[in-house]
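Enquirer: when you get a sec, could you give me coordinates for this:
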Amino acid sequence: MRLLPFDFARDPYVVLDFTASNPDLAALDLTNTPTFARYVSGKLRAAGAVVGVGGYDESRVIYRDSGHFTPTDEEPRTIHLGVDFWAEAGTSVFVPVDGVVHSFADNARYADYGPTIILEHQTAGFPRYSLYGHLSRASLTNLYEGKEVKAGEKLAELGPYPENGDWPPHLHFQLINDMLGLRGDFPGVCRGSERDYWLGLCPDPNPFVF
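Expert: This next block holds a predicted model:
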């Protein structure tokens, strides 16, 4: 399955840890996107990697200062439901398996997905839906619901901040069994108390990528 222009069996990548066990994060202002982006690019350079990966079922602290994920007096959302691929803005994203465009939107709120595409699939053994978040706005051009897409064709590009939801450039890739009636958007982070429910809806993407 081809998702990005990298061969994970050959090209060097580094797993990025955004949990409380990473002491680096305590000293970073993660609400400052340039600071966050320099941290990510520095980790890639230090590892000699072309892409940073990770995040499925990870209990993250990088959402701790964001009202988008942690409204006042509510249990914070910390469990990441997809895999992130941290790479340069403009990196191509490819259709992993045949499908159609289910829906798309520019979720333009701070710390949200930014431009987002959701595909629907009928491929045996592959989940019904796949979500691609933090894209460039140009990636939404000429899309329409029901548009057929073929495995291996270019779908989108990673967006720069702030148009990608104001994150360091990366792809949020998430698999979904049931869209729950939603269109153009779907939770990518859940509360710890609801972890089993959401992981049941959103299977691990790693076996389909690596």
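
Enquirer: contacts, neighbours, all on C-alpha from now
Expert: Fine.

Enquirer: all helices in the protein, in order from the N-terminus.
Expert: For the chain, applying DSSP state H gives helices covering 33-47, 195-201, 206-209.

Enquirer: tell me the contacts of N107?
Expert: By C-alpha atoms under 8 Å, 6 or more residues apart in numbering, the contact list for N107 reads 113-116, 165, 185.

Enquirer: could those residues go into CSV alongside neighbour count and distance to K147?
Expert: Formatted as CSV, the contacts of N107 follow (neighbours: other C-alpha atoms under 10 Å; distance: C-alpha to C-alpha, whole Å):
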residue, neighbour count, distance to K147
Y113, 27, 21
G114, 26, 21
P115, 27, 17
T116, 28, 15
G165, 24, 25
D185, 22, 18
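
Enquirer: another sequence for comparison is provided below:
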Amino acid sequence: MEIFFMSVFQTVLKSLKAHSVLDASITKNAYVALDLSIHNSHLKTVNIAVSEDLETYVWDYMVSNNAKVAYGGYLETRSIYQRSTYFNQENPETERNIHLGVDLWIEAGTPIYAPLEGTLHSFKNNTNYGDYGPTIILKHQVRDVEFYTLYGHLSLESLEHLKLGAKVKQGQQIATLGTAEINGDYPPHLHFQVIKDMQHFVGDYPGVSNLLDLDFYKQNCPDPNLLLGL
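Expert: Reported below is the predicted structural model:
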């Protein structure tokens, strides 16, 4: 039987009372789990390489489940990244297709809020095909534990008038979601990721892993639901 031991970092995340990254008035029963992995047989009939087709699938799924938000994706192996040479390589072990964050699918223009107080670490428009598009990264310090949260697929307006090191309050609006035209060509959604060590990255951090590096990323990027509690 497999026994799971939580790290100090994971224990801290689970103990925090985080503000919702979406409007707090959206109750948890209005969220529905969404499977976009290679194991979802329903996706075989969807051309997921086309953002409009994937968007239709996601929104129809939400409507059929009477939901306002679809969420999920942590450690999912996904085929959607095969459409982009930024992720796709010939060697299966080095192909990046394992998702390291949680996606929250909701309309473009939706406000995004800081779950915890922190400071603005960095921001950048990551414009590779299938990449994050506009991205913000916050730095947090809790009980002598330093970590970061990443917000991808934002609007261009979200990057205006930002100042590195600026303080961010818990529950403060920090961004809005972007459209497929600027978010890497995806249906509107937030990619939310927790990161222990930013390494050398600024305004960016890998949100998708290959098999070879997965053990490292599991430790450095634990399940965001420890914080979000979805």
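
Enquirer: before we move on, back to that, just so I know, which of the helices of the first structure lies nearest K154 of the first structure?
Expert: helix 206-209 (16.2 Å; C-alpha to C-alpha).

Enquirer: against the second structure, where does that closest one fall?
Expert: Counting by TM-score structural alignment, helix 206-209 of the first structure pairs with residues 225-228 of the second structure.

Enquirer: any idea which residue sits dead centre in the first structure?
Expert: Geometric centre of the first structure, nearest residue: H172, 0.8 Å, by C-alpha atoms, centre = their mean.

Enquirer: surely that residue touches G82?
Expert: Yes. Applying C-alpha atoms under 8 Å as the test, H172 of the first structure and G82 come out as touching, 6.3 Å apart.

Enquirer: grab the longest strand from the first structure for me.
Expert: As assigned by DSSP state E, the longest strand anywhere in the first structure is strand 99-107.

Enquirer: what range in the second structure does it sit on?
Expert: Using TM-score structural alignment, strand 99-107 of the first structure pairs with 118-126 in the second structure.

Enquirer: average offset between the matching stretch and the first structure?
Expert: With mean C-alpha distance after the TM-score superposition for the first structure, stretch 118-126 of the second structure departs from the first structure by a mean of 0.5 Å once superposed.

Enquirer: equivalent analysis for stretch 52-60 of the second structure, please.
Expert: Looks like 0.9 Å for stretch 52-60 of the second structure (mean C-alpha distance after the TM-score superposition for the first structure).

Enquirer: pull the distance from that stretch to the chain's centre.
Expert: 18 Å (C-alpha atoms, centre = their mean, to the nearest Å).

Enquirer: most distant residue from the middle of the first structure?
Expert: Distance-from-mean max, the first structure, by C-alpha atoms, centre = their mean: D73 at 26.5 Å.

Enquirer: any idea how far that one is from S66 of the first structure?
Expert: 13 Å (C-alpha to C-alpha, to the nearest Å).

Enquirer: distance check, the closest residue to V189 of the first structure other than its chain neighbours against V61 of the first structure.
Expert: Closest residue to V189 of the first structure apart from its sequence neighbours, by C-alpha to C-alpha, 6 or more residues apart in numbering: H80 at 4.6 Å. Distance, H80 of the first structure to V61 of the first structure, by C-alpha to C-alpha: 10 Å.

Enquirer: ok, those two, which is more surrounded?
Expert: Between H80 of the first structure and V61, counted using other C-alpha atoms under 10 Å, the more crowded position is H80 (25 against 20).

Enquirer: what does the more buried one correspond to in the second structure?
Expert: Superposed on the second structure with TM-score structural alignment, H80 of the first structure falls opposite H99.

Enquirer: residues near G109 of the second structure, how many?
Expert: Counted by other C-alpha under 10 Å, the residues lying close to G109 of the second structure total 15.

Enquirer: the first structure: which residue goes with that one?
Expert: Per TM-score structural alignment, G109 of the second structure is aligned with G90.

Enquirer: for its match, what are its contacts?
Expert: Residues in contact with G90 of the first structure (C-alpha under 8 Å, 6+ apart) are 136, 157-160.

Enquirer: which of these fall within strands?
Expert: Those of the contacts of G90 of the first structure lying in strands (DSSP E): E157.
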